[in-house]
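1. okay, structure incoming, though there's no sequence with it:
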């Protein structure tokens, strides 16, 4: 049978032939929907939160672990990173953009927590979701077609990195972290975030390098970025809905 009414087995076989990288935006949507209640609540895991509230002083290893865990499970951060390096082929360029992103989120994360400056968790996560939408549109060339200009991608990566950092700061403030040993613990958390980011980046690059060698990369690149854009809209919609529900 051909056309739109294909047997389920044929659909599954076709889906299994999709490149690994094409599944990332789809997986993000699935994870976001499965964890919708947690995402709307914006709570850190109760075990981690209870542990952090009970300790004081310099605790480097626990905060390194928490930073790495947050980045590796932060599908919005990973999806933005996926979009940033999507069309970057040289390690020099990848290093530049990842460094700009790291500088941005490290700066606002540390300053935000140190000076106790947080942004509403729903709103900042909605902005982070929008950063995914923006990057997908940028990769598709839509911004140039719509507005006749191409924003500086390096500046955009840095600016959105600042917003991602405020998202990290908001999560840390949710831990009600002790002021005793705050600066070393914050630096340790940031080290963990960077380690998690490097691990996530390595996995993405492995998948991308394999995908780029296939004949279908150019054909599926458009679809992957559309899927990424849709995932970003899902994240934005979830956070805005959460803001309305919890502030009604």
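-> Good, I have the coordinates. These figures come from a predicted structure and were not determined experimentally.
2. C-alpha only now, for contacts and for neighbours.
-> Fine.
3. next up, the contacts around the most centrally placed residue in the chain.
-> Closest to where the C-alpha atoms of the chain average out (CA atoms, centre = their mean) is residue 77, at 1.3 Å. Residue 77 is in contact with 71, 128, 164, counting by CA atoms under 8 Å, 6 or more residues apart in numbering.
4. what about 10 Å?
-> Residues near residue 77 by CA atoms under 10 Å, 6 or more residues apart in numbering: 70-71, 128-129, 131-132, 161, 164, 167, 197, 200.
5. equivalent analysis for residue 163, please.
-> Counting by CA under 10 Å, 6+ apart, residue 163 touches 104-105, 108-109, 119, 124-125, 127-128, 131, 169.
6. which member of those residues is positioned nearest residue 140?
-> Nearest to residue 140 out of the contacts of residue 163 is residue 131 (CA to CA; 14.2 Å).
7. so who does residue 142 touch?
-> Neighbour list for residue 142: 134, 136, 148-150 [criterion: CA under 10 Å, 6+ apart].
8. which of the contacts of residue 77 tops the neighbour count?
-> Sorting the contacts of residue 77 by how many neighbours each has (other CA atoms under 10 Å) puts residue 132 first, at 30 neighbours.
9. three-state assignment of that one?
-> Taking DSSP: H, G, I helix; E, B strand; the rest coil as the rule, one finds residue 132 in the helix state.
10. which SSE is the closest residue to residue 217 other than its chain neighbours in?
-> Excluding its sequence neighbours, the residue lying closest to residue 217 (CA to CA, 6 or more residues apart in numbering) is residue 211, at 6.2 Å. Counting by DSSP states H and E, the element that carries residue 211 is helix 182-212.
11. would you mind listing the buried residues in the helix or strand just after that helix?
-> Downstream of helix 182-212, the next assigned helix or strand under DSSP H and E is helix 217-246. Within helix 217-246, the residues that qualify as buried are 217, 220-221, 224-236, 238-240, 242-243, counting by 16 or more other CA atoms under 10 Å.
12. try it against this one:
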């Protein structure tokens, strides 16, 4: 019995150290990320490429869309929050599809009809989406208000916000109208490919973690860390808004 207890305690300490290391690495990465990335931007090299080309470039825009999603930590954090307590693939597919629909709709319509929103404001809202979902996972709304918001509707609404975050930056890059619609559709296909890649990685890691006894013990800590990351994003964007 003593050996079992000691082994369990040792495993718990290892999990805590790994979780602390993971959060620390994420924090360092966030502090090291440039202001343009925090503004939901496309990388400088990609920005120059978008501004210079004209005509239909399907493969290039598919690549750019996939790259954006895979490196889009705000999207990934929100997706992590959405699927954190979803165990059935059917439920995961529904929520991810709703998010993808919202994200794709506002990205395409926003760029095509030149509907832009201040990058700092929309990215602060995206940070808010991470905070919202983390609090939802913590059961905060039931404790505070005695009711549970419609999580599927919230995922759709925040999906719209995430799409406007990218469309606002693309508009600023003055993309050529020649081949605009095919390029946007290709970009969106790339975004969905990137989302599937990011989601696959998240599901693999979550699958391993859920098999251990530490998942339920540390789920609270993980969502608190996610909420803190969301607040960091909000604070950074609002600071940028008032300073800029």
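-> Yep, that arrived. Note that the structure is a prediction, hence the values are computed from the model and not measured.
13. thinking again about what came up before, just curious, which of the contacts of residue 163 of the first structure is nearest to residue 49 of the first structure?
-> Residue 49 of the first structure has its nearest neighbour among these in residue 169, at 14.3 Å by CA to CA.
14. in the first structure, what range does stretch 139-150 of the second structure match?
-> Mapped onto the first structure using TM-score structural alignment, stretch 139-150 of the second structure spans residues 141-152.
15. about what we covered before: which SSE is the aligned residue in the second structure for the residue nearest to the centre of the first structure in?
-> In the second structure, residue 77 of the first structure lines up with residue 75, judged by TM-score structural alignment. Using DSSP H and E, residue 75 of the second structure falls within helix 73-83.
16. next, the mean deviation of that helix compared to the first structure.
-> Mean deviation of helix 73-83 of the second structure relative to the first structure after superposition (mean CA distance after the TM-score superposition for the first structure): 0.3 Å.
17. wait, the residue nearest to residue 217 of the first structure sits on residue 19?
-> Yes - using CA atoms under 10 Å, residue 211 of the first structure is in contact with residue 19, at 6.2 Å.
18. find residues that contact each of these two.
-> Common neighbours of residue 211 of the first structure and residue 19, using CA under 10 Å, 6+ apart, are 217, 220-221.
19. which of the residues you listed sits closest to residue 39 of the first structure?
-> When those are ranked by distance to residue 39 of the first structure (CA to CA), residue 221 comes first, at 28.5 Å.
20. which one in the second structure is aligned with the closest one?
-> Residue 221 of the first structure maps onto residue 219 in the second structure, with residues paired by TM-score structural alignment.
21. with residue 194 of the first structure instead?
-> Matched to the second structure by TM-score structural alignment, residue 194 of the first structure sits across from residue 192.
22. can you give me the neighbour number for its match?
-> A total of 22 residues lie near residue 192 of the second structure under the criterion other CA under 10 Å.
23. do the same with residue 39 of the second structure
-> Residue 39 of the second structure is flanked by 22 other residues according to other CA under 10 Å.
24. now residue 156 of the second structure
-> Using other CA under 10 Å, the number of residues around residue 156 of the second structure comes to 20.
25. tell me the contacts of it?
-> Residues near residue 156 of the second structure by CA under 10 Å, 6+ apart: 95-103, 162.
26. how about residue 127 of the second structure?
-> Per CA under 10 Å, 6+ apart, neighbours of residue 127 of the second structure: 74-75, 77-78, 121, 162, 227-237.
27. let's see that with 8 Å instead.
-> Contacts here follow CA under 8 Å, 6+ apart; on that basis residue 127 of the second structure touches 74, 230-234.
28. show me what it aligns to in the first structure.
-> Residue 127 of the second structure maps onto residue 129 in the first structure when the alignment is built from TM-score structural alignment.
29. between the contacts of residue 163 of the first structure, which sits nearest residue 11 of the first structure?
-> Distances from residue 11 of the first structure to the contacts of residue 163 of the first structure, taken by CA to CA, are shortest for residue 131, at 31.7 Å.
30. with adjacent residues omitted, what lies nearest to that closest one?
-> Nearest non-adjacent residue to residue 131 of the first structure, counting by CA to CA, 6+ apart: residue 160, 6.4 Å away.
31. the one you found - how many residues pack around it?
-> Residue 160 of the first structure has 23 neighbours, counted by other CA under 10 Å.
32. likewise for the one 5 residues further on?
-> Residue 165 of the first structure is flanked by 26 other residues according to other CA under 10 Å.
33. quick one: it and residue 111 touch, right?
-> No - assessed by CA atoms under 8 Å, residue 165 of the first structure is found out of contact with residue 111, at 9.3 Å.
34. next, the contact list for residue 220 of the first structure, please.
-> residue 22.
35. could you rerun that using 10 Å?
-> 18-19, 21-22, 211, 226.
36. which two among the residues you listed are spaced furthest apart?
-> Across these (CA to CA), the longest gap, 17.0 Å, separates 211 and 226.
37. element containing the equivalent of residue 31 of the second structure over in the first structure, please.
-> Superposed on the first structure with TM-score structural alignment, residue 31 of the second structure falls opposite residue 33. In this assignment (DSSP H and E), residue 33 of the first structure forms part of helix 23-34.
38. try residue 87 of the second structure
-> Assigned by DSSP H and E, residue 87 of the second structure falls outside every helix and strand.
39. doesn't residue 207 make contact with it?
-> Yes - counting by CA under 10 Å, residue 87 of the second structure touches residue 207, with 9.1 Å between them.
40. list residues touching both of the two?
-> The contact sets of residue 87 of the second structure and residue 207 do not overlap (CA under 10 Å, 6+ apart).
41. check which residues of stretch 84-94 of the first structure are buried.
-> By neighbour count on 16+ other CA under 10 Å, the buried set for stretch 84-94 of the first structure is 84-86, 94.
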